[in-house]
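1. Sharing a model prediction with you, sequence too.
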Amino acid sequence: MDRILARLLGGLLSLALILPPPVNLPFAPSLPLISFAHADDDDDGGGDDDDDDDGGGGRSDRGGSGGSGDRTPSRQSGFTLFPFLQSPRQAPVRRAAPAAIPDRVPNEIIAAGLPEAAITQLTTEGYRVAERQSLALLAPEPVGEPANQPATEIVRLVVPRGTGLEAARARVTALAPVAEVDFNHYYRPEQTETAPDCGGQSCALVREIIGWPLDPAGLVQRCGSLPKIGLIDTAINPAHPSLDKARLEVIRISDDALPQSGRQHGTAVAALLVGATGSRAPGLLPSSDLIAVDAFRRLGGSADVASTFDLVRALDALSSRNVRVINLSLAGPDNVLLKKTVEAMIARGAILVAAVGNAGPRAKPLYPSGYEGVIAVTAVDRSRNPYRRANRGEHVDIAAPGVNVWTAASISGARPKSGTSFAAPFVSAAAAVLLAERPDLTPAQMAEALSLLAQDIGAPGRDQVFGWGLLDARRLCTAEASAAP
């Protein structure tokens, strides 16, 4: 009998192995399908990082493993007698790769100094004037020949359907050889990745590596009255607890009909500059006046971009308010009109501080940091090692902390951030302090003064990784720094 039962059981097992599993049996158990999305708030993504008010450096559910939300069910280890009664294993759902963000507006050309006759001719050829605005920054000087005067107006032209941008730029240039004509390039915030949890308060103390005090009141008293600081960035949450009492003015440049940019980057940079002392995200100069211009908009549902047209308008807005120090934690392509505007700003005495970018050590220079006269800032970590994604080159001027920098999240919390975006505010703050002591500093003299404050941490002298070296805030407003030419 035992032998007969054994043969029957063996036959059943063999049958189970060779029969194809039926599909969608009504009584078959099914496993839930779990998909994981890694939310990266420093990748210009859409997810707000506002639930980070827990004293830690990051959310516990930011990745696939170790998350606090749903978890992948474990497989049962026991032997299954009838596998054909189970649902077939479903293929994992693959997320489509995010679409690449173009480096320019696909169908637009911008021009400064375009004669009215040329505009009329272009409209007869199918071009459309989308926007035009006079800029005080580019207003003619009262001396010189009229033909050599700077442009007073910038025009945004929509290219006729079927006309390539290269051909459109050539056509506009041919009609107006004296005009400045280029593409309407996009610029991005210079942040790249979510920093890991670095233990809460230890992240806030990253400024210690350059000797910046947690309470800068004494520094300000020693140096004098601080100038206004300008910021061109994404949208900002002025209701953030670190900013709700700040002397902050926010101006939006981009069209209100366009999707507003995310608040993660702008809020983080603003708080790093003027966040309240004693708050979750204390700032470098909490008593400063900050004029922040939101020149960005949301593109493709997840990326924040500022067009050249809006970036030029943002610089003009700050120039009209006589803002001397301007933080530019953004980068993008070389552009004729942006270069012209930057040159005009510097000629009027503005100190432009820009992130070098996060395109990598072998990447070509990005702009505006690559322009002559702009103070180009790279990033280092707590150990003074270069940030692995930072651009390098002869244009790099100075280094500052930019890895695991503790600053504000977009709504109420705080978290560590990485990128050259978060190194630039340290140098902007230092420039503001130097101007408080010596208001007559020109942009060239400011660059010299900052170089004398740098600790040489790379190859002797200026190098392509750290520039003149790491900013040393301990020497701000000291006799040694005041003696600089």
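-> Cool, the structure landed. Residues are numbered from 1 along each chain as shown.

2. going forward, measure contacts between C-alpha atoms and count neighbours the same way
-> OK.

3. and residue 471, how far is that from residue 423?
-> 10 Å (CA to CA, to the nearest Å).

4. Next: residue 407.
-> Distance, residue 407 to residue 423, using CA to CA: 12 Å.

5. Take this one as well and set it beside the first:
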Amino acid sequence: MHVRIFLISLGLALLAAPLSAQLGLPQVELPQTGTVLDPVTGSVLDPVLDVSEDVTRKAARLADLRERRLDRLVRRNRDIVELDAAGAPARKGTLLLIDASAQDIATAQSLGFEANGIERIDGLELVVTRLALPEGLTLAGAQRKLQEVLPQAEISADNLHFRSGPAAALPLMAQPVARSIATPVGIIDGAPGDGIAVQAVRGFADGAPYPSNHGSAVTSLLRYAGVRTIRVADVYGTDKAGGNALAIARALGWLVESGSKVINISLVGPQNALLQRAVASAQAKGVVVVAAVGNDGPASPPSYPASYSKVLAVTAVDRHDRALIEAGRALHLDYAAPGADIFARNAKGGRMKLRGTSFATPLVAARLAATLDHGGGWRQRLDAEARDLGKKGPDGVYGRGLLCGACRPSR
């Protein structure tokens, strides 16, 4: 007998549906976000697939949808978005030099690059120089040219990062399971709605802070799981190129300075030199970053920031504790948590039914924060709490086991 499941498809949503339909909310008026990110982060449930279908074919299909989605993103937003030298979408016309010397900047200027600003990212001890490209050069071409002339310099495109999970509206929401986690947690996402209590919200994009369904869901899941002190950095706002690496780095710096000990990033993007340095700097200050592996399937490229060293990479399971078929991958995998048939608040305060690795991530972040309430040794405590799934011991599907299975927000 064939068991049928719903497969989340970001790509098919792009081809036929407006944002409200993509989010599964055709009758609910929602706050809007930047027009570049809307078609990328909104999703619908794809036509059902037979679970007996060959796994390789499913993975290939998800990979193809990802490529179509990114291609459509660039073609429809040529004034804002361009592919970098690695073929990943980034803010058009901008390169970033990290901790560049005066000589490096002078060399770039001699090649026709214009220094549009030099800033120190508070909390991370990073200095970033924004360069405008010489006329006539593509982003990829300019990046290759500058790297050839400055082989030792850290040069980065301002890559875009995307939220990793859709939601559909329902009335009400379950009550929190606990109110006892004292360790402060930061979130890098969109802003939560006014009805979700947090200690602080700060914007790092045009129009930010601006309420978003995704940010509201992630924030309310942390609150539901018992975290008392939450700060949210909105890296999207209404910015057409929101979720870029520079915005995320700035957000990390603010959250570190504000005292967050755990930082939840339910976003995915390509490897990026600036963001890698920013994450490492936060970790050096004792902060633990928890990130989603994304929803582009097991054949997708490794997702970042989940793949950066020592970041807790999180995947998701359904209500039967089966790995989500659309779960992406990282260079390592730490834990799984519920990521389907769970509920949280949207930007209007209503309840949403959720699916995606985005929503498993705050549940893991909450359990991590709870272990930090008791001092060091958090890895041992989490491992002791995690329930082994799949092959015995750590594996590439469920990581080191399932966390927060008992705190699944349900009806």
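-> Perfect, thanks for sending it. The structure displayed is predicted, hence computed values, not measured ones.

6. quick one: TM-score?
-> The TM-score (TM-score structural alignment, normalised by the length of the second structure) is 0.74; 343 aligned residues with a CA RMSD of 3.3 Å.

7. still on that earlier bit, quickly list what's touching both of residue 471 and residue 423 of the first structure.
-> Contact criterion CA atoms under 8 Å, 6 or more residues apart in numbering; residues shared by residue 471 of the first structure and residue 423: 399-400.

8. Now which residue in the second structure aligns to residue 368 of the first structure?
-> Taking TM-score structural alignment, the alignment pairs residue 368 of the first structure with residue 305 from the second structure.

9. Might you report the residue contacts of its match?
-> 265, 267-271, 275-276, 291, 311.

10. and those, which are buried?
-> Buried members of the contacts of residue 305 of the second structure, scored by 16 or more other CA atoms under 10 Å, are 265, 267-271, 275-276, 291, 311.

11. So which of these are in helices?
-> 275-276 (DSSP state H).

12. Just the element for residue 183 of the second structure, please.
-> Applying DSSP states H and E as the criterion places residue 183 of the second structure outside every helix and strand.

13. Let me know the distance separating the closest residue to it other than its chain neighbours from residue 174 of the second structure.
-> Using CA to CA, 6 or more residues apart in numbering and skipping the chain neighbours, the partner closest in space to residue 183 of the second structure is residue 369 (5.3 Å). The spacing between residue 369 of the second structure and residue 174 of the second structure, counted by CA to CA, is 21 Å.

14. The two: which has the busier surroundings?
-> residue 369 (23 against 13; other CA atoms under 10 Å).

15. Distance of the aligned residue in the first structure for the more buried one relative to residue 441 of the first structure?
-> By TM-score structural alignment, residue 369 of the second structure lines up with residue 432 in the first structure. Per CA to CA, residue 432 of the first structure is found 11 Å from residue 441 of the first structure.

16. and the aligned partner of residue 393 of the second structure in the first structure, which of the three is it?
-> The equivalent of residue 393 of the second structure in the first structure is residue 461 (alignment by TM-score structural alignment). Reduced to three states with DSSP: H, G, I helix; E, B strand; the rest coil, the structure at residue 461 of the first structure is coil.

17. check contacts around residue 461 of the first structure.
-> residue 468.

18. Wait, a helix at residue 94 of the second structure?
-> No: under three-state DSSP, residue 94 of the second structure sits outside any helix and is assigned strand.

19. Would you confirm that it contacts residue 135?
-> No: contact status for residue 94 of the second structure versus residue 135: not in contact, 11.9 Å apart, counting by CA atoms under 8 Å.

20. and the two? which has more neighbours close in?
-> With neighbours defined as other CA under 10 Å, residue 94 of the second structure and residue 135 compare such that residue 94 has more, 22 against 10.

21. Just give the closest residue to that one, not the sequence neighbours.
-> residue 132 (5.1 Å).

22. tell me the contacts of the residue mapped onto that neighbour from the first structure?
-> Matched by TM-score structural alignment, residue 132 of the second structure corresponds to residue 158 in the first structure. Going by CA under 8 Å, 6+ apart, residue 158 of the first structure touches 107-109, 127-130.

23. Identify the residue of the first structure aligned to residue 200 of the second structure.
-> So residue 200 of the second structure corresponds to residue 249, using TM-score structural alignment.

24. who wins for neighbours among the contacts of residue 158 of the first structure?
-> residue 109 leads the contacts of residue 158 of the first structure on contacts (other CA under 10 Å) with 25 neighbours.

25. so that residue sits right up against residue 159, yeah?
-> Yes: applying CA under 8 Å as the test, residue 109 of the first structure and residue 159 come out as touching, 7.0 Å apart.
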